[in-house]
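[1] coordinates only, sequence not included:
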């Protein structure tokens, strides 16, 4: 009887620990500039996305499109030199007034992929 209860408790503990590690292994977007739903007075020069984990820039990317779903020209996304959980995306030219959608995808250094999107506006 004792052995069976102990085995069940041990199995549940191991399952819980495994599930917790899996949940923590993904790079989630923690902050972004411009912020989600922000209205900017002037166009940003670059987008900066900060994640909960370090990311692989070669397998990560960002797309910005306007209200007409046209892609905005951007330079290649780069990982910040001293902050390996931050992706910086310089814009090739200033954004015109309007609404924009940002779509991102990243690969964390442990191999997990995540993606998401948010919006912002330029006055």
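    Structure's in. What do you need? Just so it is clear, the model here is predicted, and its values are computed rather than measured.

[2] drop to CA atoms for contacts and neighbour counts, all remaining ones
    Fine.

[3] I figured residue 40 hits residue 99, correct?
    No. At 10.2 Å, residue 40 does not count as touching residue 99 under the criterion of Cα atoms under 8 Å.

[4] shared neighbours, the two?
    Residues touching both residue 40 and residue 99 by Cα atoms under 8 Å, 6 or more residues apart in numbering: 120, 121, 122.

[5] adding secondary structure, distance to residue 88 and neighbour count, write the residues you listed out as a markdown table.
    Shown next, in a markdown table, are those (DSSP: H, G, I helix; E, B strand; the rest coil; distance: Cα to Cα, whole Å; neighbours: other Cα atoms under 10 Å):
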| residue | secondary structure | distance to residue 88 | neighbour count |
| --- | --- | --- | --- |
| 120 | strand | 17 | 18 |
| 121 | strand | 19 | 23 |
| 122 | strand | 19 | 18 |
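
[6] hey, where'd the helices end up in the chain?
    For the chain, applying DSSP state H gives helices covering 2-24.

[7] where along it do the strands fall?
    Ranges of strands in the chain, per DSSP state E, are 29-33, 39-40, 46-51, 61-66, 78-79, 86-90, 98-107, 113-122.

[8] remind me what the fifth one packs against, helices and strands.
    The helices and strands touching strand 78-79, judged by 3 or more Cα pairs under 8 Å, 6 or more residues apart in numbering; DSSP states H and E, are strand 86-90.

[9] one more to weigh against that first structure:
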């Protein structure tokens, strides 16, 4: 089984493995590389691009070993017990639903355009 998503950017390649819970990032940058303690990251050296030297940085991120839904519910319960604002507020949820609706509407609009263009019905 393979459950991967890959993103190609002008200055980066990102691979997300949902099955293994690992993300790998190859990033080209102008600045000197400064490693972070939070991620496994190191420089792969320099490349010549035009007249500039650029560094290639590799980073590997691994997901935390937890059940996301259980964790979210625990955080919500703790916010009630401690009378604190939850990490994800009702307003955050409303905005997420609004964005999801915008995405679905855009998909519907573009599907109709493609159908009309290719005379599909």
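    Thanks, I have the structure now. Note that the structure is predicted; figures quoted are calculated from it, not measured.

[10] superposed, what's their TM-score?
    For this chain pair, the superposition-based TM-score is 0.26 by TM-score structural alignment, normalised by the length of structure 2; 49 aligned residues with a Cα RMSD of 3.6 Å.

[11] circling back to that earlier point, closest to residue 17 of structure 1 out of the shared contacts of residue 40 and residue 99 of structure 1?
    Among these, residue 120 lies closest to residue 17 of structure 1 (Cα to Cα), at 37.9 Å.

[12] sorry, back to before: using CSV, please lay out the shared contacts of residue 40 and residue 99 of structure 1 together with distance to residue 107 of structure 1.
    Formatted as CSV, these follow (distance: Cα to Cα, whole Å):
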residue, distance to residue 107 of structure 1
120, 24
121, 27
122, 29
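
[13] could you single out the nearest of the residues you listed to residue 15 of structure 1?
    When these are compared against residue 15 of structure 1 (criterion: Cα to Cα), the nearest one is residue 120, at 40.3 Å.

[14] thought residue 39 was touching that closest one, still the case?
    Yes. Using Cα under 8 Å, residue 120 of structure 1 is in contact with residue 39, at 6.0 Å.

[15] ok so, going back, for residue 5 of structure 1, find the nearest of the strands of structure 1.
    strand 113-122 (37.6 Å).

[16] the closest one: which residues count as buried?
    Buried positions in strand 113-122 of structure 1, judged by neighbour count with 16 or more other Cα atoms under 10 Å: 113, 118, 119, 120, 121, 122.

[17] report the longest helix in structure 2, please.
    Structure 2, longest helix under DSSP H: helix 90-117.

[18] now for it, which elements pack on it?
    So helix 90-117 of structure 2, by 3+ Cα pairs under 8 Å, 6+ apart, packs with no helix or strand.

[19] buried sites along that helix?
    Under the neighbour-count criterion of 16+ other Cα under 10 Å, helix 90-117 of structure 2 has nothing buried.

[20] repeat that for stretch 70-82 of structure 2.
    For stretch 70-82 of structure 2, using 16+ other Cα under 10 Å, the buried residues are 75, 76.

[21] so which helix or strand takes in the closest residue to residue 24 of structure 2 other than its chain neighbours?
    Using Cα to Cα, 6 or more residues apart in numbering and skipping the chain neighbours, the partner closest in space to residue 24 of structure 2 is residue 60 (4.6 Å). Under the criterion of DSSP states H and E, residue 60 of structure 2 resides in strand 52-62.

[22] give the buried residues for that strand.
    So strand 52-62 of structure 2, judged by 16+ other Cα under 10 Å, has buried residues 54, 55, 56, 57, 58, 59, 60.

[23] count the residues that sit near residue 103 of structure 1.
    15 (other Cα atoms under 10 Å).
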